[in-house]
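**Q** I would like to see how this sequence folds:
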Amino acid sequence: MRRTRLTDAPCPIARGLHEVAESWSLLILRDAMRGLTRFDEFQRSIGLATNMLARRLQTLVEAGLLERRPYQERPPRHAYHLTAKGRDFLPVLVAMADWGNRWLMPDGAFRLVDRETGRTVDPLLIDRNTGRAIRLEGIRSEMPAAGTPPAAAPTSEEHPE
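**A** Just a heads-up that it's a prediction; the model follows:
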């Protein structure tokens, strides 16, 4: 059986899965969103073997979600920081957290909290252009015709940090 290359798929979900579908990658991104940057911090939080963690971090760097920055010369050590592409992944993690909390955490112990007010955040997916909530009943997806080039990625002017 020949495996399909998700990087060439005409679907943004398939292409996104290619970059982050491994569960450890999602947990690394979760921790990076929480402010962790150092290898040992990720290792302590996730509990992943160091060789696996190193591979996952390298994959996220290659995908452009994290960037590696030196913070110590002797011995050489690097920190991992979210890029603009990585920070744009926040809504996906928030949606996953909301869904998991609703359906998989019956005790409700997990909460997303507004840093300024301390209030619980109740996520809602909205259309950036209209401000309206996005609901399954109100949308449909359209795939480009075969051979149609995909739309270009947003520029920094279109999608500011």
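
**Q** Going by C-alpha atoms from here, please, whenever you check contacts or count neighbours.
**A** Fine.

**Q** For the residue nearest the centre of the chain, which residues are in contact?
**A** Residue closest to the average C-alpha location in the chain (C-alpha atoms, centre = their mean): Phe89, at 3.5 Å. Going by C-alpha atoms under 8 Å, 6 or more residues apart in numbering, Phe89 touches no other residue.

**Q** Sequence B follows; please return its structure for comparison with A:
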Amino acid sequence: MLPRTYEGQICSIARSLEVVGERWTLLIVRDALRGTRRFEDFRGNLGIAHNVLSDRLGKLVEAGILERRLYQTRPERYEYLVTPAGLDLWPVIMSMLLWGDRHRAPEGPPLVVLHRGCGGRLQPGLTCSGCGRPLGPLDCDMESGPGAQPAGDTVRPASPA
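**A** All right, here's what the predicted structure looks like:
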């Protein structure tokens, strides 16, 4: 098994990868930014193994990207809320989404990110194609695009914890 650290690397990218570089982690963050909060919802959306999801959520909480909050006492159940540090990953996720749309989505983008203010699309540089404004995680709605299977509903991003 490969180590999770990049010892000897004095590099912020390496340090970031130590937190979000494992398989599934960025997809969990993506779903959290889309409003997913509960364990079973993450599992249902991602098709991820229970133990892997539990491990990744724990690491995201430990890193301060998600906050674990009790929402039911019998049995104890928790939800996972995006923290300000998690919201700061939105530009990374959206830049990867736009790159994937351009280079890895021959049927078209599976997800379209729209500016809530005017309906323009998110474009490279994380600006609106309609009005040119810079966009952030609380400015956008997401809906299924032409490459989606199956089509989904409009989803608002998560509010910070």
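
**Q** roughly how far apart are the residue nearest to the centre of structure 1 and Leu112 of structure 1?
**A** Distance of Phe89 of structure 1 to Leu112 of structure 1, computed by C-alpha to C-alpha, to the nearest Å: 16 Å.

**Q** Kindly report the same for Leu26 of structure 1.
**A** Taking C-alpha to C-alpha, one finds Leu26 of structure 1 at 17 Å from Leu112 of structure 1.

**Q** Between these two, tell me which one has more neighbours.
**A** Leu26 (18 against 15; other C-alpha atoms under 10 Å).

**Q** mind listing what that one touches?
**A** 20, 93.

**Q** Just the element for it, please.
**A** Take DSSP states H and E as the rule and Leu26 of structure 1 turns out to sit in helix 23-33.

**Q** So which bit of structure 2 is that helix matched to?
**A** Helix 23-33 of structure 1 corresponds to residues 23-33 in structure 2, going by TM-score structural alignment.

**Q** how distant is the matching stretch from the center of its chain?
**A** When C-alpha coordinates are averaged (C-alpha atoms, centre = their mean, to the nearest Å), stretch 23-33 of structure 2 and its chain have centres 4 Å apart.

**Q** What are the buried residues along that stretch?
**A** Neighbour-count burial for stretch 23-33 of structure 2, counted by 16 or more other C-alpha atoms under 10 Å, picks out 25-26, 28-33.

**Q** could you show me where the helices are in structure 2, in order?
**A** 12-20, 25-33, 39-46, 50-62, 84-87, 90-104 (DSSP state H).
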